[in-house]
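**Q** Give me a model of this one.
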Amino acid sequence: MQISDLAERAKTASRVLSTATRDRKDAALRAMADALLAAGDDVLAANASDVEAARAAGTGEALVDRLTLTPDRLAEMAQGLRDLALLPDPVGETIHGWNLPNGVHVDQVRVPFGVIGMIYEARPNVTADAAGICLKSGNASLLRGSSSCLRTNRVVVEALRQGLESSGLPADCINLVEGGHEVTDELMRARGLVDLLIPRGGAGLIRAVVEGATVPVIETGTGNCHLFVDASADRAMAMSIMLNAKTQRPSVCNALETLLVHRAIAAEFLPAALDALTAAGVTVHGDEASRAIDDRIVPATEHEYEAEYLSLDLACAVVDDIDAALTHIRRYSTGHSETIVTADAANQRRFTAEVDAAVVLVNASSRFTDGGQFGFGAEIGISTQKLHARGPMGLTEMTTTKYLLSGDGQTRA
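**A** You can find the predicted model right below:
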């Protein structure tokens, strides 16, 4: 099916969805969760085929992990839909209301965008998350997953559509986009049919969409996340945060990629950190100063400070002070999540004020940069841009606004 035809069907469905009550949308979300679990065996079988094909093609383990579904991950996808049903409906919310001097009343209210396109890699959980968030916020969705996840996405989307139909909403509120690169290009140029496009994946995918789309884009970003261990840091706290941020799930965008250690404590902290990291299977790549302290650290190239590992690898550098840490972060940060561990109130204030990122954390793991952890329900992505939405994007970020004016015959002089 042509993108124009699919988008037209989605736009028609979005008109029904835009005026659906909260009760109706919440019932649909619960029905989608039930249908997803009912199709669980088929979903997992399709996913096993996708995973097998990915491994046969030599796909890296980080991407394979993102692609893989387990019964627990499938249950989390369904629970994410149910959690969305518990959240307030943003559509129709009055953000501001005021009276003009002439007596005209003005309300700024939240409304859906209409049709939202998603272009994303692997991660079949994104399929359910995006479909659910778009539905709750009154938007129809066009879901363009990667070919590596096509079998899984077909089964997931079919189950979600069945749930929609059983609740009385149009199945075309959720649509799977299939085809080659030309289809992706067509989706990116479907201005007037698609109201908003969100890319989610690696740096190459995001850059291609941002540079090639004529449809408005919310840019999600890669996560070259830093942790600065200040001289005043509680060492045990820093160690715990470092290990959690690096090893709890290394293949995701909020995982730690670079450790910066204040020179005043580096000789004490780094050997203990290497003991813990090595025991967890992490390879540390460092600068000359860090390698002089611990010879288990392998040399880091300039490139290693610039990009995500998404694996059990960690870049490391010794910095003279907070100014050096801030300089390093400004140079290499992707604007995702940046962390300081400190007991120094002045350094905390400087770090939070001067670091330019969607999320800045003090004495807490960057793994908290997540819509679910923020209480948003499932997230549709983490925006690293500065327009409209920044950070984890939940329901309110999937709405725009319009102004409603009401009077009793006023005219402009």
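**Q** When you work out contacts or count neighbours from here on, use the C-alpha atoms and nothing else.
**A** Will do.
**Q** so A315 is in which element?
**A** Counting by DSSP states H and E, the element that carries A315 is strand 313-319.
**Q** Can you give the distance of that strand from its chain's centre?
**A** Once both centres are worked out by Cα atoms, centre = their mean, to the nearest Å, strand 313-319 turns out to sit 25 Å from its chain's centre.
**Q** what residues does that strand touch?
**A** Around strand 313-319, the neighbours that count as contacts under Cα atoms under 8 Å, 6 or more residues apart in numbering are 246, 256-263, 266, 282-287, 289-290, 300, 304-305, 325.
**Q** now stretch 193-207
**A** Contacting residues not belonging to stretch 193-207 are listed as 4, 7-8, 11, 113-121, 187-188, 209, 215-222, 381 [Cα under 8 Å, 6+ apart].
**Q** Ok, stretch 44-53 next?
**A** Around stretch 44-53, the neighbours that count as contacts under Cα under 8 Å, 6+ apart are V64, L67, T68, L69, T70, P71, S148, C149, L150, R151, T152, V155.
**Q** buried subset of these?
**A** Buried members of the contacts of stretch 44-53, counted by 16 or more other Cα atoms under 10 Å: V64, L67, T68, L69, S148, C149, L150, R151, T152, V155.
**Q** immediately after the helix or strand containing I206, which helix or strand?
**A** Under the criterion DSSP H and E, the helix or strand holding I206 is helix 203-212. The helix or strand immediately downstream of helix 203-212 is strand 225-229, counting by DSSP H and E.
**Q** now the angle between strand 313-319 and that following strand, please.
**A** Calculated by axes from the mean of the first three to the mean of the last three Cα atoms, to 10 degrees, strand 225-229 forms an angle of 40 degrees with strand 313-319.
**Q** just how off-centre is strand 225-229 within its chain?
**A** Between the centre of strand 225-229 and the centre of its host chain there is 20 Å, according to Cα atoms, centre = their mean.
**Q** Please give the structure of this sequence too, so both can be compared:
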Amino acid sequence: MSVVEQARRARGAAEALAVATRTTKDAALVAMADALVARTPEIVTANAADLAAGRAAGLSAAILDRLALDAARVAGIADALREMAALPDPVGEVVRGSTLPNGLELRQVRVPFGVVGIIYEARPNVTVDAAGICLKSGNAALLRGSGSAAHSNAALVAVLRDAIASAGLPADAVQLLDASSRDSVKELMRARGLVDVLIPRGGASLIRTVVEESTVPVIETGVGNCHVYVDAAADLAKAVAITLNAKTQRLSTCNTAESLLVHASVADAFLPAVLAAFAEAGVTVHGSPEVAAYSSAVVPATDEDFATEYLSADISVTVVDSLDAAVAHIRRYGTGHTEAIVTDSQSAAREFVARVDAAAVMVNASTRFTDGGEFGFGAEIGISTQKLHARGPMGLPELTSTKYVVTGDGHLRG
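**A** Have a look, this model is predicted:
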């Protein structure tokens, strides 16, 4: 089936979803969760085929780990759907409303986008997360995963479609696009008028391609060259702990710190401690000459290092002379995701927050907190690094648009 035909079917499903009650949608989410658990053996068997192909293709251990599914992981994915069912339904929420001087009643209400296309890499759990958050927010989902997870995604979507139909909603609310060639991506990106929005989730290359080549509106997500700036007024013990957590709590996420900036006035006291902590944690430091002076283990940093989202046990480190220099460095190399300052100076914190251009700015906290779950939003489709429509963690409300409903009683404009 062509992408255009799938998109047409998705539009039909979206019409049904737009008027579905919360009770019906939540019942579908619970049915999806129950079906995943009940059919875990066939999902794990399909995943084993992807893992075998991945090993034969020489995929890294980290990618294979993100690809792998077992009974415990499937149960966790199912639990996430149940948690989603318990969240408030954004559709129909009144954003604002008033009675105009002429007596007209004006309401701005949340409505689904309609058809959401999601292009993503590797992780099969995204297949279920994306399907769930789209359904809960009243949207039909067109999912285009990577070829490395083709068997897993096919099995998961088959389970989800059966469960959705059993709950009385159209199975075409969730569809999987062919991942065997790039043609399906190109067709999806050109399906303007059938697909309302595209959300790419993956590496910088994928996101850049979708943003630059799509005629369908795109919400840009994900790339995170995140910085921690240790200010002159920082509590240095706190700074070591925050930096280490931001870098090592999980290496392969977009909110992991990739660069450390240290004020020159605290470098002598701070750098030996943080370099020792990095060494113990197995993190390779790519440092400027000022940083290399503190340890022979430091690898000389290039300009490319400061621009890199490593997603690995690597970090770039440099010394800056001022908060101004820290902000200038972040403006040059940052990706607008998450930036952090460690300081006991309220004025420094206020200035950093005001001047740094990012979706999230942390004060005395790890960059790893930029997450829908950590922010209390529940379900999240990704972290938007753009400024239009949505910015930061995209929860259920961010998967909606709005419409104005105007109610009168024979009102005529004079």
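**Q** ok, back up a step: and the strand holding A315 of structure 1 against structure 2, how far off on average?
**A** With mean Cα distance after the TM-score superposition for structure 1, strand 313-319 of structure 1 departs from structure 2 by a mean of 0.8 Å once superposed.
**Q** ok, back up a step: in structure 2, what stretch matches the helix holding I206 of structure 1?
**A** Aligned by TM-score structural alignment, helix 203-212 of structure 1 corresponds to residues 204-213 of structure 2.
**Q** Return the set of buried residues in the matching stretch.
**A** Buried residues in stretch 204-213 of structure 2, counted by 16+ other Cα under 10 Å: I207, V210, V211.
**Q** Mean per-residue distance, it versus structure 1.
**A** Counting by mean Cα distance after the TM-score superposition for structure 1, stretch 204-213 of structure 2 comes out at 0.9 Å.
**Q** Once you drop chain neighbours, what's closest to L6 of structure 1?
**A** Computed as Cα to Cα, 6 or more residues apart in numbering, the closest residue to L6 of structure 1 that is not its neighbour in sequence is N175, at 7.6 Å.
**Q** what's the next secondary structure element after the helix or strand the one you found falls within?
**A** Secondary structure here is read from DSSP H and E; on that basis N175 of structure 1 sits in strand 174-176. Toward the C-terminal end, the helix or strand that comes next after strand 174-176 of structure 1 (DSSP H and E) is helix 181-188.
**Q** what is the orientation angle of that next one with helix 203-212?
**A** In terms of direction (the same axes, to 10 degrees), helix 181-188 of structure 1 departs from helix 203-212 by 50 degrees.
**Q** Mind checking what helix or strand follows helix 181-188 of structure 1 in sequence?
**A** If you walk from helix 181-188 of structure 1 toward the C-terminus, the next helix or strand you reach (DSSP H and E) is strand 196-200.
**Q** Next one: V94 of structure 2 from H337 of structure 2, what distance?
**A** Distance, V94 of structure 2 to H337 of structure 2, by Cα to Cα, to the nearest Å: 29 Å.
**Q** Name the residues of stretch 223-233 of structure 2 that are buried.
**A** Neighbour-count burial for stretch 223-233 of structure 2 flags V223, G224, N225, C226, H227, V228, Y229, V230, D231, A232 (criterion: 16+ other Cα under 10 Å).
**Q** Stretch 354-364 of structure 1 now?
**A** For stretch 354-364 of structure 1, burial by neighbour count (16+ other Cα under 10 Å) applies to V355, D356, A357, A358, V359, V360, L361, V362, N363, A364.
**Q** From those residues, which land in strands?
**A** Where the buried residues of stretch 354-364 of structure 1 overlap with strands, as defined by DSSP state E, the overlap consists of V359, V360, L361, V362.
**Q** Contacts only, for the first one.
**A** The one in question is V359 of structure 1. G335, H336, S337, E338, T369, G391.
**Q** What strand or helix carries D107 of structure 1?
**A** Here D107 of structure 1, judged by DSSP H and E, is contained in strand 105-112.
**Q** List the contacts of the helix or strand just after that strand.
**A** From strand 105-112 of structure 1 onward toward the C-terminus, using DSSP H and E, the following helix or strand is strand 115-120. Around strand 115-120 of structure 1, the neighbours that count as contacts under Cα under 8 Å, 6+ apart are 7, 10-11, 14, 126, 130, 134, 139-146, 184, 187, 193-201, 205.
**Q** buried subset of these?
**A** 7, 10-11, 14, 126, 130, 134, 139-146, 184, 187, 193-201.
**Q** quick revisit: on average, how far is the strand holding D107 of structure 1 from the matching bit in structure 2?
**A** Strand 105-112 of structure 1: mean distance to aligned residues in structure 2 after superposition is 0.7 Å, counting by mean Cα distance after the TM-score superposition for structure 1.
**Q** List the buried residues for that strand?
**A** By neighbour count with 16+ other Cα under 10 Å, strand 105-112 of structure 1 contains the buried residues V106, D107, Q108, V109, R110, V111, P112.
**Q** swap in stretch 372-384 of structure 2?
**A** Along stretch 372-384 of structure 2, these residues count as buried under the neighbour rule (16+ other Cα under 10 Å): G372, G378, A379, E380, I381, G382, I383, S384.
**Q** Contacts for it, please.
**A** 80, 83-84, 87, 129-130, 133, 201, 219-222, 337, 359, 369, 371, 390-396.
**Q** Tell me the buried residues within those residues.
**A** Buried members of the contacts of stretch 372-384 of structure 2, scored by 16+ other Cα under 10 Å, are 80, 84, 129-130, 133, 201, 219-222, 337, 359, 369, 371, 390-396.
**Q** What about those residues, which are in helices?
**A** Under the assignment DSSP state H, these contribute A80, M84, D129, A130, I133 to helices.
**Q** could you redo those residues as TSV and give each row distance to P170 of structure 2?
**A** Rendered in TSV, the data for those read as follows (distance: Cα to Cα, whole Å):
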residue	distance to P170 of structure 2
A80	22
M84	19
D129	18
A130	17
I133	16
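**Q** Looking at those residues, which is nearest T24 of structure 2?
**A** Nearest to T24 of structure 2 among these is M84, at 13.4 Å by Cα to Cα.
**Q** Fine by me, we can end here.
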